[in-house]
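1. predicted model and sequence below, questions to follow.
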Amino acid sequence: MSRKEDFLSHIEKGYTTKGDYVTMGAGIVDGETVKNAFVKVPLKTLNRHGLIAGATGTGKTKTLQVIAENLSDKGIPVLLMDLKGDLSGIAQPSPGHPKIDERHEKIGLPFEPKGFPVEILTLSEQDGVRLRATVSEFGPVLLSRILDLTVTQEGIVAVVFKYCDDNKLPLLDLKDFKKVLQYATGEGKKEFQSQYGRISTSSTGTILRKIIELEQQGAELFFGEKSFEVDDLVRIDENGRGYINIIRLTDIQDRPKLFSTFMLSLLAEIYGTFPEQGDSDRPELILFIDEAHLIFKEASKALLDQIESIVKLIRSKGIGLYFVTQNPTDVPDDVLAQLGLKVQHALRAFTAKDRKAIKLTAENYPDSEFYDTKEVLTSLGIGEALISALDEKGRPTPLAATMLRAPMSRMDVLTPAELDEAIGKSKLVKKYNEEIDRESAYEVLNEKIEKAEKEAEKEKEQKTKTRRTSSRSRSTRMNPVVKVLTSATFIRGVLGVLKKVIR
C-alpha cells in the first residue's frame, strides 16, 4: 500500500460517522490533496465548542462561513458576530470561479452555489434588528463582573437590585440604575439605611464612574426595552434551513467592554432560557465569535471566570461556542481546554516570539505519523488548515491537514441595496425596533423626590408662618405699652374723660 493509500485509509477510519456530519474538505499528505479523503465533523459533537485560528489572510472567515452554511442546510440555526463586516454575503449565492471548481475537483465534492436565510442584527445605530436587554435581566452578579467591582461594591449593587424588587421599581436602562444609586446616598439615605444598612458614598461614586465608562462605549444603546428574546435565534425558514443571524459589530471594535457585556448577557440568557438537551444527536444553536481576543484582552479575572463557567455549562443546552482569532494563545488555557474542534490555519514565524507560539500551538494537537506539526503550521496555504475534531464517542480524530471546501455563498459583503432588502424582509425588525421608554425607576424616583421636595417646602413655609405668628404673639404679650393701651381700665378712663369733655 502506497503512503497516499495508507493516508486515505487512515482518514476514512478516523472520520467514519454513523450520524449526520459537516464535511470540511479533503485531507492533504506530502503537499498533495487526497481526493475523497473527507474530513467530517459529526453534528453530535459540535456542541463541544471549537476554535478557528490562523494568521491574517489565511482563510479563517471563509472557514467560519463554510461551517455556518452547512449547519444552516441541516436545519441548525447559527449566530455570527461580524466585527469586520464581511459576512453579510452569506445571503447571496456565490458567483462561482474556475479556481473554486478546481479546488472542489481536488477534494471530490460537487460545488453548488446558493444563498442562505439571513437575519441582520445590530447593537448600535447601524441598520438591523436592535438587540437590547434590561438592567434587571442582566442581574447584579453579571453587572458587577462587567464593571469589575470589589466585593463591597458588589454588595451595594445587590442591595440596589433588592430595593428595586421590594419597591417594584423597574430597572430598565442605565439611567435607572444610576438614579437609584444617587437616591441611596442622597434623598433616600435614611430609607436605605433603615432597611439595608449604611451605604458608602465613596463606593457608590466608584460604581457610578464605572457605569459612565460603560456608557461611553455605547452601552446605553444596549440596555433598555424591548428585550431581545433568544428564542428568535433558533428560527427555521420555510425550506427547513436554520437562520444565520449576523450581528453587525463593525463600529464597536474599539469598544471591547460593550462587546463583552453583550456576549456575556446573551450567553447567560441562553443558558437560563434553553432547556437541558443532554447527549443529543445535533446542536440547538451554534455561535461564532469572531475576533475573540477582544473579549479576553481586557477582561478581569472575575469576568474570565464567568466566561469559563458558561463555556463549561452551556454545552448541556445544546449550544456550541466557536472562537475565531489569530492565535490560540489569545484564548485562556482554561477555555481552550474545553474546545473539541480545532481548525488551525497557517501561522507566520517572523520573530522568536512567533516561533515559540508555533511550538506551543503544535503541542495542542495529537501526534501524527504523517506530519511534523510545527513544519506544517508554517507551510499551509490559503484555505488549508490542520483539523482535529471529536468523533461520535468524544475521542480526538486523527490530525488532518485539510484542503477546505469553498463557501457556497458570496465571499463578499452585500451591497447597500441588498442589505436594505434583507432588513426590509425581516419580521423581527417590526418586533424589536420600536423604542419603548415606559415609567421605570428613574421616573418613579424623580417623582418621589419632587413630591418630597414640595412637601418639605410646604412644611418649611408652614413653620416660617407659625414662627412669625408666634413672634407677633410674644411681642404683644411682652410690650408693656401695648398692655396698658389695650387694658380695660385704660379704655374706661379714656371714655370717662371724653364724656366730661362732651358735657
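-> Everything's here; your move. Note that the structure is predicted; figures quoted are calculated from it, not measured.
2. make it CA atoms for all contacts and neighbour counts henceforth
-> Fine.
3. now do whatever helix or strand residue 468 lives in: which elements does it pack against?
-> Per DSSP states H and E, residue 468 falls inside helix 441-478. Helix 441-478 is packed against helix 174-184, helix 480-485, with contacts defined by 3 or more Cα pairs under 8 Å, 6 or more residues apart in numbering; DSSP states H and E.
4. save those helices as a markdown table, and put in distance to residue 247 too.
-> A markdown table is the format used below for those (distance: least, Cα to Cα, whole Å):
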| stretch | distance to residue 247 |
| --- | --- |
| helix 174-184 | 22 |
| helix 480-485 | 86 |
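5. pick the most buried one from these.
-> helix 174-184 (a mean of 21; mean count of other Cα atoms under 10 Å).
6. quick check: what element follows that one along the chain?
-> helix 189-196.
7. quick revisit: of the helices and strands packed on helix 441-478, which is nearest residue 70?
-> Nearest of the helices and strands packed on helix 441-478 to residue 70, taken as Cα to Cα: helix 174-184 at 39.8 Å.
8. which residues does the residue lying closest to residue 85 once chain neighbours are set aside contact?
-> Distance criterion Cα to Cα, 6 or more residues apart in numbering; nearest residue to residue 85, sequence neighbours excluded, is residue 250 at 5.7 Å. Going by Cα atoms under 8 Å, 6 or more residues apart in numbering, residue 250 touches 82, 83, 84, 85.
9. among those, name the buried ones.
-> 82, 83, 85 (16 or more other Cα atoms under 10 Å).
10. helix, strand or coil: sort out the closest residue to residue 119 other than its chain neighbours for me.
-> Closest residue to residue 119 apart from its sequence neighbours, by Cα to Cα, 6+ apart: residue 245 at 4.7 Å. Of the three states, residue 245 takes strand under DSSP: H, G, I helix; E, B strand; the rest coil.
11. now do the helix holding residue 468 against helix 174-184, angle only.
-> If you take axes from the mean of the first three to the mean of the last three Cα atoms, to 10 degrees, helix 441-478 sits at 30 degrees to helix 174-184.
12. starting at the chain centroid, how far to helix 441-478?
-> Offset of helix 441-478 from its chain centre (Cα atoms, centre = their mean, to the nearest Å): 50 Å.
13. residues contacting residue 273?
-> Per Cα under 8 Å, 6+ apart, neighbours of residue 273: residue 230.
14. I'd guessed residue 346 sits against residue 59; true?
-> No. Residue 346 is not in contact with residue 59 according to Cα atoms under 8 Å; the separation is 9.0 Å.
15. compare the two (neighbour count), which wins?
-> Shown here are residue 346 and residue 59; by other Cα atoms under 10 Å, residue 346 has more neighbours (27 against 21).
16. put this beside the first:
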Amino acid sequence: MAETSGAKTGTAKSTEEKVAALQKGYTFEGATIALGAAIVDGEVRPEAQVALPLGMMNRHGLVAGATGTGKTVTLHMMAEQLSSAGVPVFLADIKGDLSGLAAPGAGGEKLLARTRGIGQDWEAASFPVEYLALGGDGAGVPLRATVTSFGPILLSRVMELNETQESSLTLIFHFADQHQLELVDLKDLRAVIQFLTSDEGKDELENLGGLSKATAGVILRELVGLEAAGLEKFFGEPEFDTAELLRTAPDGRGVITCLELPSLQGRPVLFSTFLMWLLADLFHDLPEMGDVDKPKLVFFLDEAHLLFNGATKAFLDAITQTVRLIRSKGVGIFFVTQTPKDVPADVLGQLANRVQHALRAFTPDDAKALKATVSTFPVSDYDLEEVLTSAGIGEAVVTVMNENGAPTPVALTRMRAPGSVMGPADAALVAATVQASPLLPRYGTAVDGVSAYEKLQQQEAAASAAPVPGPAQPPPPLPSPRLEPPAPSRRDDGGGVADEVMGALGGALGSGLRSMIRSAGTQLGRDLMRSVFGTAPRRRR
C-alpha cells in the first residue's frame, strides 16, 4: 500500500510509526464500541485496536460498501455492543439476516482463528430482541401508523406524487384537521377527497386555495392504487408508540428492535418512508439532552439510498433537518448503503463516523464513485483507491469522531465478529419471541374506530334521508373547526427548533403552503408542524 502522506511530505513513515499513530488516535477515555484491529502495510496489528467512542455515536455515521463485503455483519456487531452498553438499537432487517441476534452463535475453528488474530476474545451470546413487522405483514408485532401522523410529505413519498400534488395533499390534510375529520386509515383519506370532489363539497374545495379538482382526482387515483396493492394494512390503529424503541431489558441491556421487511423488498419506497416516520416521531417526542455519555437510541437505516432516490425537495429538506436536529435529543443515525454518493451532500456532511467496506470499480461510473468516496476521507497513510478496491470481506476503512470532536486517523480495519448467529434465526425462536412480547397485547389486533370515513358516511346518510313535512331542513354541517386554545407543545425547545425546521421546509412546498407556514403561531401552524414531520398527537383510545 502506498504511503500517500509520506509521498506528500517527502518523508515516508515506518510501519511502527504508523502503528503508533493509530494507537494514539484510537485511545479514548470513555466507553467505546470496539470495531477491530488495524491493518498496516498488509499485516493485521492487534495492538492497534480501532474503536468508536460511545458518547460520539449520536454524531451519526455511515456504513457503506458493495454487496457482499460485510456491511450487515458490521452493523450486527455494533448493535450487540450497543445493547451490552445499555443502549437500545433499531435495525431495519431488509433481507431477514438480522433475526439471529436472538440466538447465540457457533464458534467454528475458522471463526476462532480469525478473532484471535485481531485480539478479540470471542464468546457466543444472544441479545434481547423485539421483532416488528409493518402492518403485521410478517412474523413480528404489527407496526402501524395513522395517516394523520404519517403526514402529507411522507405519504406523498409513498404515493410518488410530484411537488404540486404534494402541496395539494397538504391542503387536504389541513381541511381534514380543521373539520375534525380524523385520518386514521386510507379509507378515511379517500372519503375526504371524494367529498371535496363531489357536488356537496365543491364549495369547500374552492375555499382551499391552490387545490384543483383535477389534482385532487389524481391523488385519489393514486390512493386507490395503494389500497388495491394491499397497503391499507400499514395504516390504522393502534398506532405504534415510538417510545417502545427506547426500552431496556431487565438485565439493563438495550432492547434491539428488529423491523422485519423481507416481504417488502418490492416496495422499497414504502419501508424507507416508514423508517423516516419513526425518526420524525422520535424527533417530536424526545426532549433536548445536549451532550450525553451514551446515546438514548442508535438507529440503523439500511438500504439508505432508497430513501433519497427520486425524492422531492421538501422530503429531502425534512430528512436533512431531522438528521441535523435529532442529534441533540440523544439519537444517533447510521445510514447503511453502498457508497457515500447515495446520500445527499447536506446529509453526508453530518455523518461524522465512517465505516467504508470495499467498493467495486468495474465501470466508469464505479470509478467515479470510488474517487468521490476517497475524497470524503481525511488525508491518510493509505492509498485509499487501492485499499478500497482490494479490501477483503469483513475489512473496512474507518475514521470516527474522537472525544474532542476531531476525526481519528484513517485505519484499514479487520472487523470484529458478532457473538450471535450471523443470519436468520430459527422461525420457531422468532415466533416464540413474538408471542412472549409485552407489545403483542397492545398492538396485535387492529382497531377500526369512528373517524373521517364514518363521519362522512353519517353525514351522507342524514342528507339523503326522506324529508319530513314542513320547511326543508338543510343537511347537518361538517363539524366546525376547533376553536379551543391549542394544547401545550410537548417540545421543550421554546419553539426554536420548530421554527427553524418549518422555515427550511417553507420554500419547497409551494405558495399555498408557504402562506400557511407563515401562520406558524396559529393552531393551523402547529397542526402543519405535526403533519409535515408525521408527529401529530396520537389518538388516545
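-> Okay, I see it. Since the model is a prediction, treat every value here as computed from it, not as a measurement.
17. would CSV of the buried ones among the contacts of residue 250 of the first structure with distance to residue 275 of the first structure be doable?
-> Shown next, in CSV, are those (distance: Cα to Cα, whole Å):
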residue, distance to residue 275 of the first structure
82, 27
83, 30
85, 32
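18. nearest to residue 101 of the first structure, of the residues you listed?
-> Using Cα to Cα, those come closest to residue 101 of the first structure at residue 85, 26.2 Å.
19. any idea what that closest one aligns with in the second structure?
-> Mapped onto the second structure by TM-score structural alignment, residue 85 of the first structure lines up with residue 96.
20. residues in contact with that match?
-> Counting by Cα under 8 Å, 6+ apart, residue 96 of the second structure has contacts 260, 261, 262, 423, 424.
21. how near is it to residue 444 of the second structure?
-> 21 Å (Cα to Cα, to the nearest Å).
22. check residue 244 of the second structure too.
-> Applying Cα to Cα to residue 244 of the second structure and residue 444 of the second structure gives a distance of 14 Å.
23. okay, these two: which has more neighbours?
-> The residue with more neighbours, out of residue 244 of the second structure and residue 444, is residue 444; 17 against 13, by other Cα under 10 Å.
24. list the contacts for the counterpart of the more buried one in the first structure?
-> In the first structure, the residue paired with residue 444 of the second structure is residue 433, using TM-score structural alignment. Residues in contact with residue 433 of the first structure (Cα under 8 Å, 6+ apart) are 129, 130, 226.
25. related to what we said a few turns ago, which one of the helices and strands packed on helix 441-478 of the first structure lies nearest to residue 41 of the first structure?
-> Closest approach to residue 41 of the first structure among those is made by helix 174-184 (43.2 Å; Cα to Cα).
26. surely residue 239 of the second structure and residue 145 touch.
-> Yes. The criterion here is Cα under 8 Å, and residue 239 of the second structure meets it with residue 145 at 4.8 Å.
27. quick one: which of these two has more around it?
-> Between residue 239 of the second structure and residue 145, counting by other Cα under 10 Å, residue 145 is the more crowded of the two (26 against 23).
28. need the counterpart of that one in the first structure.
-> Counting by TM-score structural alignment, residue 145 of the second structure lines up with residue 133 in the first structure.
29. so the closest residue to its match other than its chain neighbours, which of the three states?
-> With sequence-adjacent residues excluded and distances taken as Cα to Cα, 6+ apart, residue 133 of the first structure is closest to residue 227, at 4.6 Å. Secondary structure state of residue 227 of the first structure, per three-state DSSP, is coil.
30. what's the spacing between residue 227 of the first structure and residue 169 of the first structure?
-> Residue 227 of the first structure is 17 Å from residue 169 of the first structure, by Cα to Cα.
31. how much space separates residue 418 of the first structure from residue 378 of the first structure?
-> The gap separating residue 418 of the first structure from residue 378 of the first structure is 38 Å, by Cα to Cα.
32. and residue 226 of the first structure, by the same measure?
-> For residue 226 of the first structure relative to residue 378 of the first structure (Cα to Cα), the value is 48 Å.
33. show me what the residue nearest to residue 85 of the first structure lines up with in the second structure.
-> Aligned partner of residue 250 of the first structure by TM-score structural alignment: residue 262.
34. repeat for residue 179 of the first structure
-> Under TM-score structural alignment, residue 179 of the first structure pairs with residue 191 in the second structure.
35. would you confirm that that match contacts residue 456?
-> Yes. Between residue 191 of the second structure and residue 456 there is a contact under Cα under 8 Å: 7.1 Å.
36. can you pull out the strands in the stretch 51-200 of the second structure?
-> 61-64, 89-93, 129-134, 141-143 (DSSP state E, counting those that start in this stretch).
37. returning to what we had before: can you flag the buried ones in the contacts of residue 433 of the first structure?
-> Using 16+ other Cα under 10 Å, the buried members of those are 129, 130, 226.
38. ok, back up a step: find the residues that touch each one of residue 346 and residue 59 of the first structure.
-> Common contacts of residue 346 of the first structure and residue 59 (Cα under 8 Å, 6+ apart): 382, 384.
39. so which of the helices and strands packed on helix 441-478 of the first structure is nearest residue 318 of the first structure?
-> Using Cα to Cα, those put helix 174-184 closest to residue 318 of the first structure, at 32.2 Å.
40. show me where the stretch 101-250 of the second structure has helices.
-> Assigned helices in the stretch 101-250 of the second structure, in chain order: 109-117, 147-150, 152-159, 163-178, 186-196, 202-207, 213-228 (criterion: DSSP state H, counting those that start in this stretch).
41. buried deepest among those, which one?
-> Compared across those, helix 147-150 shows the largest average neighbour count, a mean of 28 (mean count of other Cα under 10 Å).
42. on average, how far is that helix from the matching bit in the first structure?
-> On superposition with the first structure, the mean distance recorded for helix 147-150 of the second structure (mean Cα distance after the TM-score superposition for the first structure) is 1.7 Å.
43. now do that helix: which elements does it pack against?
-> Checking 3+ Cα pairs under 8 Å, 6+ apart, helix 147-150 of the second structure ends up next to helix 523-532.
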